[in-house]
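1. Provided below for reference: sequence and predicted model.
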Amino acid sequence: MALFDHDGIRFHFETIGEGPGIVFTHGLGGDMLQTKDLMGEVAGHRVLFWDCRGHGETEPVGPPEKFSFAQLAEDLGALLDHVGMKQTVVGGISMGAGISTAFAVRRPERVRALVLVRPAWVDQPTPENLKWLPQVTQLLEKAGPDGDMSRCRSLPEFAPFRDLSAELMEGLEGQLAKPKAHERRERLARMTRSCPITSWSEVEALTMPALVVGNEPDATHPIAMAEEWARRLPNARLAMIPAKSDMDAHRAGFRMHFQKLLEEIEGEVGA
C-alpha cells in the first residue's frame, strides 16, 4: 500500500506494472478493489489505482463541501504529479468517469485517451437516474453508525425506497453496507448534486481518443447516457458489454474494448 498526503487527506493508492501510464478511478461508494477487478494488470503499462477522498482506505473524510467533481479532479491531478505520470490514459467507472472527464476538461494536454465506463452524470445536478442517492444520505443519518438494513427498513425515511426495482434495491443495500457508510454519508448527496462539466461544449472541445462503455439493463447508468456521451465526444467509440450480472463476461468485454483502444492510440504514436 502506498500513501500520498494532499490537502489534509492521506490518499491510498497502488501502481502496477511499468510503461505508459493509465489511471482508473472507482465509482461512488467504491474503492480501488472495484477498478482493479475490472481492469487488472495491463501488459506493458503502469496502471494507477486509488481510493478517492471519503472512500476505501483514504482518510480522513475531510470537509463535506469538498465532495465535488472539481475537487476530486484536483486530487487526481496532484496524485498524478506525485507518481510522475505526465500524460496518461484517464478513465473510471460511473463517478470515476465523471472525475476523469472533469480532469480532461481542466488538463486536456495530460490525457492521452479518455475512458468512461457506465457514465451516470451529465451537465446538470441530480440527474433523474441518481435522484435516489441523496435520500440515502438522510437514511444513513437517521440510522446512525450502527444501523443495519433491518433497522433502516423500519425507519420512516425508508418509505421512498419501498417501490424501488430489485436492481435499485440491490444498489441501495450496497451503499448501506459500505465501510464507514454513516461517517461518509455526505458523499452521496454532495456528489449527486455536483456536475463533472458545466456545459456539453466543454466535452465537445475534447479531441483525444475516447471509449464510452455501457451495458443494459442498468437504471443507475442508463445506456442512453452512455450514448449521449459518445455522441458529444468528437473522437469517441461506444462499446456495449454484458451486464454486471455476468461479471466474467462484463470484465472480458471491457478488457477487449480497452485493449483495442490502447492498440489504436499506440499505433498512432508509432505511425
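-> Yes, it's here. Numbering: from 1, shown residues only.
2. CA only for contacts and neighbour counts going forward, please
-> Noted.
3. just the helices from the stretch 101-250 of the chain, written as ranges.
-> 133-143, 149-154, 166-176, 186-193, 200-204, 223-232, 247-270 (DSSP state H, counting those that start in this stretch).
4. a markdown table for those helices, including distance to Gly91?
-> Shown next, in a markdown table, are these (distance: least, C-alpha to C-alpha, whole Å):
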| stretch | distance to Gly91 |
| --- | --- |
| helix 133-143 | 23 |
| helix 149-154 | 33 |
| helix 166-176 | 22 |
| helix 186-193 | 18 |
| helix 200-204 | 15 |
| helix 223-232 | 14 |
| helix 247-270 | 10 |
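5. can you say which of those is nearest to Gly84?
-> helix 247-270 (19.9 Å; C-alpha to C-alpha).
6. distance from the chain centre to that closest one, please.
-> Between the centre of helix 247-270 and the centre of its chain there are 18 Å (C-alpha atoms, centre = their mean, to the nearest Å).
7. can you spell out which helices and strands pack onto that helix?
-> The helices and strands touching helix 247-270, judged by 3 or more C-alpha pairs under 8 Å, 6 or more residues apart in numbering; DSSP states H and E, are helix 32-39, strand 210-214.
8. alright, now check it against this:
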Amino acid sequence: MSQQPRSVRSDDLTIAVEVFGKGPALLFAHSLGSCRHQARQLLQPLAESFQVIVFDQRGHCSSTPVTDQARYDPRRMVGDMVAVLDDVGVPQAIVAGESMGAATALLFATVHPKRVQHLLLIAPTSADEANPASEMITALADFAAQYGLQAAADAVALGAMGRGIPRRIAQVVTAHWSHHQLDSFVAAHRAVPKWVLFDSLSPIAALRMPIGVLGWGGDPTRPLSLARRIAAAARRGRLESAESLAEAAGDPQFYARTIRRLLEG
C-alpha cells in the first residue's frame, strides 16, 4: 500500500520519497519512465531485511515536472540522491538503480564513494557511450508528444509483441506512465538516452566497493554487453544475467531475490 511521500527539496525541485522496512539502508533509483510506486512493488519483499528508500526521480510521477532537457543532467540527478539520503538521515547506503537509475547510481558512486556501501546496477544503459537505442527512445518521445502517453504505451506493447515479448510484460513496463506529466515524460525520454557518463570505464575500475551488475538479453535499450563490460571493469565486480526482460519482469520476486544474491557475493 502506498504511503504519503515525504517531500525533499533539491535544485529548486520537490522530490517525492518513500521509506519502508527496517535494516541497512538501500537507496533505489528507478528507470526512465518508471516511478517509486513500481520500485516499491519490486522491492517490497526486501522490507523485512532493509530500510528501503525509493523516490520519484526528477520529472517523474509526484516529483516536480521538468520540461527543460538540460535539467536532466545526470550530475544534477546525483544531487537529488544526495538530498534524499541527507533528508532521511543516512550517511551511507547500499545504492542501487535500474536503467536510467543505474546510470545515476553509478555516477553517484564515483562522486560520493564513501556514501556507498555496495553498488547494484540493474540493466545499465549508459557509461562510456550513449544508449545504443537512443534514436528509438527519442522516436517514442516524439510519438508520445503527438498522440499522448496511452497511445505510446499501446505502441510499446505492440512493438514488444513483434519482438516476441508477451504483451503482459510490456504492460508491466508501461503500467505507471499515466502517473507522469506528458511534457516532462517527453523531455526525459529525449534527454536521458544521450547521456555519456565517462570517457572510459576507468572511473569504475577505481571504485573500491563491491559492484553487482544484473543484465539480460534481447533488450536493445539495455544491452547485456554493457552490463558485462561494467562488471569486468570493476575490481570487485559480479555479474548476474537473466535470459530476457520477460524473465525479470514476469516474476514479482525476481528483483528482490537477485539483489539478495548480489549482496551475498
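-> Alright, I've got the coordinates. What you see is a predicted model; the values in this text were computed from it and never measured.
9. can you give me the TM-score here?
-> The TM-score (TM-score structural alignment, normalised by the length of structure 2) is 0.83; 253 aligned residues with a C-alpha RMSD of 3.1 Å.
10. circling back: got TSV for the helices of the stretch 101-250 of structure 1, with mean neighbour count and distance to His45 of structure 1 too?
-> Formatted as TSV, these follow (neighbours: other C-alpha atoms under 10 Å; distance: least, C-alpha to C-alpha, whole Å):
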stretch	mean neighbour count	distance to His45 of structure 1
helix 133-143	20	35
helix 149-154	13	41
helix 166-176	15	32
helix 186-193	23	31
helix 200-204	16	27
helix 223-232	18	25
helix 247-270	14	10
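11. out of the helices and strands packed on helix 247-270 of structure 1, deepest packed?
-> strand 210-214 (a mean of 25; mean count of other C-alpha atoms under 10 Å).
12. how close does Glu108 of structure 1 get to Leu130 of structure 1?
-> No, residue 108 of structure 1 isn't Glu; it's Pro. Pro108 of structure 1 sits 27 Å away from Leu130 of structure 1, going by C-alpha to C-alpha, to the nearest Å.
13. in contact with the nearest residue to Leu158 of structure 2 once chain neighbours are set aside: list those residues for me.
-> Take Leu158 of structure 2 and drop its neighbours on the chain: the residue closest to it by C-alpha to C-alpha, 6 or more residues apart in numbering is Arg167, 7.3 Å away. Contact analysis of Arg167 of structure 2 by C-alpha atoms under 8 Å, 6 or more residues apart in numbering lists 157-158, 160-161.
14. any idea how far the nearest residue to Ala231 of structure 2 once chain neighbours are set aside is from Leu262 of structure 2?
-> In this structure, Ala231 of structure 2 finds its nearest non-sequential neighbour in Gly237, 4.7 Å apart by C-alpha to C-alpha, 6+ apart. Noted for Gly237 of structure 2: a distance of 10 Å to Leu262 of structure 2, by C-alpha to C-alpha.
15. give me the common contacts of the two.
-> 212-213.
16. quick one on the thing from earlier: select, out of the helices and strands packed on helix 247-270 of structure 1, the one closest to Cys52 of structure 1.
-> Using C-alpha to C-alpha, those put helix 32-39 closest to Cys52 of structure 1, at 8.7 Å.
17. which SSE is immediately downstream of the closest one?
-> strand 46-50 (DSSP states H and E).
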